[in-house]
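Asks: Got a predicted structure plus its sequence, pasted below:
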Amino acid sequence: MQNDQAIGIFDSGIGGTSIWSAIHQLLPNEKTIYLADSINAPYGQKSKEEIIALSIKNTEFLLALNCKLIVIACNTATTNAIKELRTLYNVPFIGIEPAIKPAVTKSKTQIIGILATQGTLNSELFHNTTEKYHDTKIIEQVGHGLVQLIEKGDIDSNEMTQLLHSYLDPMIEANIDCLVLGCSHYPYLIPQIRMILPAHIQIIDSGAAVAKQTQKVLREIVGFAPENLSLPIFYTNTNPKVLNEILEGKYKVEYQSF
């Protein structure tokens, strides 16, 4: 089954490009359209109703571009809005959730840390997931300020280093052996985080799992693209400078008011 329509991907900003990258690497023939709602970042501090409204707006933007499936490359939007989106629209949605199950499976101390937004940690979906793992101690930490610094391009700043130490040092003292990155922005902090964590602590994110699920949905429901020579398209509703830098200037980034 073939389908040459694009895969639509949206996030509250530039962070979901870490998910886009995993999808593009696994499925290089697929046309992709990425939507960065940076003007409203971060979603993690907004109410459930606001997150749903923004997710609807993003979905309709991508559907207007004839996307065949939509990847919600945002933990907060997934955990707060995917149920509503699946009810409203007749298109497959793929969400992203903190990779708790892989961390629990890999943990030897049965103590894991999760760094995520307030919106993700407060969500019903996250609560239901963690309830399944009574034998594992899960240390939750809200990453206040991290998304804002990433959106400004201040990934390697002293402020970022200080924030990460304040969030990670207590987890290290609590003897975690796995750290789950519960926000699609956070993989861009892995070099910084790796310098702080002891070598034995594994860092786990959801990019590869989302890419594999996308492949599965294409195979079983939507259809793969034939050989595709078109480049990915990226839209942002703020200054494209940081998004261009994250993408290393390799792809077209368009400003779009939405």
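Replies: Everything's here; your move.
Asks: drop to CA atoms for contacts and neighbour counts, all remaining ones
Replies: OK.
Asks: what ranges do the helices span in the stretch 151-258 of the chain?
Replies: 158-173, 190-196, 207-217, 241-246 (DSSP state H, counting those that start in this stretch).
Asks: One more: the stretch 1-150 of the chain?
Replies: Using DSSP H, counting those that start in this stretch, helices in the stretch 1-150 of the chain cover 17-26, 48-64, 75-88, 100-106, 118-121, 124-130, 146-151.
Asks: picking up where we left off before, K68 is nearest to which of the helices of the stretch 151-258 of the chain?
Replies: Taking CA to CA, helix 207-217 is the member of the helices of the stretch 151-258 of the chain nearest to K68, at 10.6 Å.
Asks: Identify all contacting residues around that closest one.
Replies: S18, I19, A22, I23, L26, L27, V71, P92, I94, G95, I96, G223 (CA atoms under 8 Å, 6 or more residues apart in numbering).
Asks: For the second one, which non-adjacent residue is closest in space?
Replies: Just to be clear, that refers to I19. G207 (4.9 Å; CA to CA, 6 or more residues apart in numbering).
Asks: ok, and here's another one to check against it:
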Amino acid sequence: MQKTHAPIGMFDSGIGGTSIFKEIHKLLPLEQVIYLADSKNAPYGAKSQQEIINLSIKNTELLLEMGAKIIVVACNTATTNAIKVLREKYSTPIVGIEPAIKPAALNSKNKTIGILATKGTLASELFIKTSDLYTRSTKVIEVVGEGLVPLIETGDLQQPALKQLVKELVSPMLKENIDYLVLGCSHYPYLMPILKEIVPPYVQIIDSGRAAAQQTKNLLEKLNLLRQDRGEKCIFFSNKNPRIIEEILQSEERFLVGYKDF
């Protein structure tokens, strides 16, 4: 196989990283993607850093065995806790996703922003370092999205329990008059319909999907690895419930979705 024809490898703690996949597929429609949904071990956000590193290594090695030319860590918690180890361990280029703190802090007129993320992301050294760098003159309201990932993983994005939990988590931020809400977990873009009902229109809601897609494209261009013709179908493996991925992708284009024990 020519290296340009090799797939992009992606992994997440479950279905959330499909929000990143959609941005990558939009920007790079010719590329084949192999995606691992490690739903069996979701959520990563409540695990220790060493557990997150071990799971990230497991997922990365499986994708490399499948011939991935680049790895996209489509999980904020895995990125902020494990990407340094992954980049030291493997020569394959690795793209991560971090909460979009920088654009939120630089563009906030109220100088007050909210960040909704997992405990693992907010406590990570990389997140704290980035936050300290860009938010010195900005008030940051950090909220742990406790319980959100398991509810999103069910695939029922309109369930009353999910709506109620989102309302409870976002309320403290709105009381502080935020004008930017940063979604610091790749699962959270699937909350957008609920958030738009709760959050005033003047609050900008941002995530990392588009930036991750652009970085993936930039790296592939730099390394002359961009595919010039349409590749094979994108493949999604779940180690728990593939049906939920099929439902959440809701695409007219046929993707291959299946179960894999990993």
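Replies: Cool, got the structure. Being a predicted model, the structure only gives us computed values, none of them experimental.
Asks: What is the resulting TM-score of the chain superposition?
Replies: Superposed pair, TM-score by TM-score structural alignment, normalised by the length of structure 1: 0.98. Supporting alignment: 258 aligned residues with a CA RMSD of 1.2 Å.
Asks: I figured I233 of structure 1 hits H24, correct?
Replies: No: with contact defined as CA atoms under 8 Å, I233 of structure 1 does not count as touching H24 (12.0 Å).
Asks: what residues are shared contacts of these two?
Replies: Common neighbours of I233 of structure 1 and H24 (CA under 8 Å, 6+ apart) are T32.
Asks: export the helices of the stretch 1-150 of structure 1 to TSV and tack on distance to D169 of structure 1 and mean neighbour count?
Replies: Shown next, in TSV, are the helices of the stretch 1-150 of structure 1 (distance: least, CA to CA, whole Å; neighbours: other CA atoms under 10 Å):
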stretch	distance to D169 of structure 1	mean neighbour count
helix 17-26	25	20
helix 48-64	30	18
helix 75-88	23	21
helix 100-106	19	18
helix 118-121	19	23
helix 124-130	22	14
helix 146-151	16	20
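Asks: nearest to L218 of structure 1, of those helices?
Replies: helix 17-26 (11.8 Å).
Asks: any residues touching the closest one, and which ones?
Replies: Outside helix 17-26 of structure 1, the residues that reach it (CA under 8 Å, 6+ apart) are 9, 30, 32, 34, 73, 184-185, 187-188, 206-208, 210-212, 214-215.
Asks: what's the answer for stretch 130-147 of structure 1, then?
Replies: 41-42, 100, 104, 110-118, 121, 160, 163, 167, 171, 185-186.
Asks: And that stretch, how far out from the chain middle?
Replies: 16 Å (CA atoms, centre = their mean, to the nearest Å).
Asks: related to what we said a few turns ago, now the residue nearest to I19 of structure 1: how far from N3 of structure 1?
Replies: 23 Å (CA to CA, to the nearest Å).
Asks: Among these two, which residue is more densely surrounded?
Replies: Neighbour count, other CA atoms under 10 Å: between G207 of structure 1 and N3, G207 has more, with 21 against 13.
Asks: What is the equivalent residue in structure 2 for the more buried one?
Replies: Counting by TM-score structural alignment, G207 of structure 1 lines up with G209 in structure 2.
Asks: Compare the helices of the stretch 151-258 of structure 1 and report which one is nearest to N66 of structure 1.
Replies: Once those are compared by CA to CA, helix 207-217 is nearest, at 17.0 Å.
Asks: Just the buried residues of that closest one, please?
Replies: Buried residues in helix 207-217 of structure 1, counted by 16 or more other CA atoms under 10 Å: G207, A208, A209, V210, A211, T214, Q215, V217.
Asks: Make JSON lines from the residues you listed and add distance to R86 of structure 1 to it.
Replies: JSON lines is the format used below for the buried residues of helix 207-217 of structure 1 (distance: CA to CA, whole Å):
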{"residue": "G207", "distance to R86 of structure 1": "21"}
{"residue": "A208", "distance to R86 of structure 1": "23"}
{"residue": "A209", "distance to R86 of structure 1": "20"}
{"residue": "V210", "distance to R86 of structure 1": "17"}
{"residue": "A211", "distance to R86 of structure 1": "19"}
{"residue": "T214", "distance to R86 of structure 1": "16"}
{"residue": "Q215", "distance to R86 of structure 1": "19"}
{"residue": "V217", "distance to R86 of structure 1": "14"}
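Asks: Can you name the residues that contact the nearest residue to Y259 of structure 2 once chain neighbours are set aside?
Replies: Once flanking residues are discounted, Y259 of structure 2 sits nearest to S238: 5.0 Å by CA to CA, 6+ apart. Counting by CA under 8 Å, 6+ apart, S238 of structure 2 touches G14, L36, A37, D38, S39, I245, V257, G258, Y259, K260, D261.
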